[in-house]
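# No letters, just coordinates:
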């Protein structure tokens, strides 16, 4: 990390990607963390080393910024949610901040998943309507050709004793009415679940990454800590 540039530009560094603000907001997280103004860029990036130097992570410098990418990050990786990002230092007067611009494929998936499951639910509704239409049309055609059958009546004695009335022979039992139907409930449930996951993650993940950057920047790098202990 010592190869990082000592002086970083104060201008905004754009991350290549989607340019539409509303689309970017779905899976892109920007922010800033205050740092000690005495820290150089190289020192700041060295302190972030334990977060970035993980299996599957590659780092490089592009101009005055540190850029990282993650390929199949492990679950233990504290930045696994954000698979690529750019970090740089901005100085204003006597203060300084670490700015970050991060992308999360997990947030994008959680945003798109409800749309997918809503599509499955709507497909189930459409299939049910189509399957119900065919038997109803056939039944109506049969009723046109058939003559109504007389309905039997109870004799007065049976009626007085409370015997059930005879069934109407013109009414057909639909014992398999719900058999084989495709329920959209599972699709609605999964859509709601992933929508909740996205909303929680969209608030929680940026808060967690700020806290992790803040803690890492507050700790001296391992080499400095070892030297101080000696």
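Everything's here; your move. What you are looking at is a predicted structure, and each value in this text was computed from that prediction instead of being measured.
# all contacts plus neighbour counts: C-alpha atoms, from now on.
Noted.
# And the helices in the chain, which stretches?
In the chain, the helices defined using DSSP state H lie at 21-27, 41-47, 49-52, 105-145, 156-160, 185-218, 222-229.
# okay, the ones you listed, which one's buried deepest?
The highest mean neighbour count among the helices of the chain, using mean count of other C-alpha atoms under 10 Å, belongs to helix 41-47: a mean of 22.
# From residue 86, how far out is residue 96?
To residue 86, residue 96 is 17 Å away according to C-alpha to C-alpha, to the nearest Å.
# re earlier: out of the helices of the chain, which gets nearest to residue 65?
For residue 65, the closest of the helices of the chain is helix 41-47, at 9.3 Å, according to C-alpha to C-alpha.
# Can you name the residues that contact residue 126?
Listed by C-alpha atoms under 8 Å, 6 or more residues apart in numbering, the contact set of residue 126 is empty.
# cutoff 10 Å now
120, 132, 182, 184 (C-alpha atoms under 10 Å, 6 or more residues apart in numbering).
# Dump the residues you listed into TSV; add distance to residue 80 as well.
Formatted as TSV, the contacts of residue 126 follow (distance: C-alpha to C-alpha, whole Å):
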residue	distance to residue 80
120	29
132	47
182	37
184	33
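# Can you say which two of these are spatially most distant?
120 and 132 (18.4 Å).
# got TSV for the helices of the chain, with distance to residue 79 too?
Below are the helices of the chain laid out as TSV (distance: least, C-alpha to C-alpha, whole Å):
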stretch	distance to residue 79
helix 21-27	14
helix 41-47	15
helix 49-52	7
helix 105-145	12
helix 156-160	78
helix 185-218	7
helix 222-229	20
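# Compare those helices and report which one is nearest to residue 61.
helix 41-47 (11.0 Å).
# what's the spacing between residue 68 and residue 208?
Separation of residue 68 from residue 208 (C-alpha to C-alpha) stands at 18 Å.
# Check residue 179 too.
Residue 179 sits 48 Å away from residue 208, taking C-alpha to C-alpha as the criterion.
# likewise residue 124?
From residue 124 to residue 208 the distance is 39 Å (C-alpha to C-alpha).
# count of neighbours near residue 179?
7 (other C-alpha atoms under 10 Å).
# another one to put next to it:
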């Protein structure tokens, strides 16, 4: 009964004898029930944002390709650098851009958290029901 914070206990008389009826409520289990929906909404939001960024990235990539062609002309080493033996400047590659912090959006983390809270709800619901039932039987017998 550690998780339950409210409810009703009643004793009803029947032909077989007195029967304990209980209806317990838990804010913690309610949170574990509602949390997966929040994380699934966050996953869907991530997918939508990723889709919107993809279309804007395509436009910016076409502009970036034009700029790269122009930059390729300017990577010429100066005569002073040649005389001093300085190595030629390296051209940037797409891998360098990815390493500099372009993180790809992924809904996987939201799905993982939704799964964790779903499992917590199911386990909590089953285990607390069994523990409450055994606790009441122990005290009433």
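Yep, that arrived. Small disclaimer: the values here were computed from a predicted structure and weren't measured.
# Let me know which of the helices of structure 1 is the nearest to residue 34 of structure 1.
helix 185-218 (7.7 Å).
# so who does the one residue sitting closest to the centre of structure 1 touch?
Centroid-nearest residue in structure 1: residue 110, 1.3 Å away (criterion: C-alpha atoms, centre = their mean). The contact partners of residue 110 of structure 1, taken as C-alpha under 10 Å, 6+ apart, are 26-27, 191, 193-199, 201-202.
# switch the cut-off to 6 Å
194, 198 (C-alpha atoms under 6 Å, 6 or more residues apart in numbering).
# try residue 103 of structure 1
Counted by C-alpha under 6 Å, 6+ apart, residue 103 of structure 1 has contacts 27-28, 82, 84-85.
# Save those residues as TSV, and put in distance to residue 106 of structure 1 too.
Shown next, in TSV, are the contacts of residue 103 of structure 1 (distance: C-alpha to C-alpha, whole Å):
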residue	distance to residue 106 of structure 1
27	8
28	11
82	8
84	12
85	14
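# Tell me the one among these nearest to residue 44 of structure 1.
residue 85 (15.9 Å).
# can I assume the closest one is in contact with residue 102?
Yes. Between residue 85 of structure 1 and residue 102 there is a contact under C-alpha atoms under 6 Å: 4.1 Å.
# can you list residues touching both of the two?
Counting by C-alpha under 6 Å, 6+ apart, nothing touches both residue 85 of structure 1 and residue 102.
# Quick one: map residue 210 of structure 1 onto structure 2.
Following TM-score structural alignment, the counterpart assigned to residue 210 of structure 1 within structure 2 is residue 133.
# Could you measure from residue 36 of structure 2 over to residue 109 of structure 2?
For residue 36 of structure 2, the distance to residue 109 of structure 2 - C-alpha to C-alpha - is 12 Å.
# Check residue 49 of structure 2 too.
Noted for residue 49 of structure 2: a distance of 15 Å to residue 109 of structure 2, by C-alpha to C-alpha.
# what do you get for residue 46 of structure 2?
On the measure of C-alpha to C-alpha, residue 46 of structure 2 and residue 109 of structure 2 end up 10 Å apart.
# do the same with residue 44 of structure 2
For residue 44 of structure 2, the distance to residue 109 of structure 2 - C-alpha to C-alpha - is 12 Å.
# Then residue 28 of structure 2?
On the measure of C-alpha to C-alpha, residue 28 of structure 2 and residue 109 of structure 2 end up 22 Å apart.
# and if you look at residue 6 of structure 2?
In terms of C-alpha to C-alpha, residue 6 of structure 2 sits 33 Å off from residue 109 of structure 2.
# same deal with residue 38 of structure 2?
13 Å.
# quick one: furthest residue from the center of structure 2?
Distance-from-mean max, structure 2, by C-alpha atoms, centre = their mean: residue 83 at 55.5 Å.
# now stretch 23-42 of structure 1: which residue numbers in structure 2?
Residue span in structure 2 matched to stretch 23-42 of structure 1, by TM-score structural alignment: none.
# Specify the stretch among the helices of structure 1 that is closest to residue 173 of structure 1.
helix 105-145 (11.8 Å).
# Excluding covalently adjacent residues, which one is nearest to the aligned partner of residue 30 of structure 2 in structure 1?
Matched by TM-score structural alignment, residue 30 of structure 2 corresponds to residue 108 in structure 1. Once flanking residues are discounted, residue 108 of structure 1 sits nearest to residue 27: 5.2 Å by C-alpha to C-alpha, 6 or more residues apart in numbering.
# ok, now which ones touch the one you found?
Counted by C-alpha under 6 Å, 6+ apart, residue 27 of structure 1 has contacts 103-104, 107-108.
# These into CSV, with extra columns for distance to residue 159 of structure 1?
Compiled in CSV, the contacts of residue 27 of structure 1 are given as follows (distance: C-alpha to C-alpha, whole Å):
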residue, distance to residue 159 of structure 1
103, 77
104, 73
107, 68
108, 68
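# So the aligned partner of residue 120 of structure 2 in structure 1 versus residue 133 of structure 1, what's the distance?
Using TM-score structural alignment to pair residues, one finds that residue 120 of structure 2 aligns to residue 197 in structure 1. Residue 197 of structure 1 sits 37 Å away from residue 133 of structure 1 when distances are taken as C-alpha to C-alpha.
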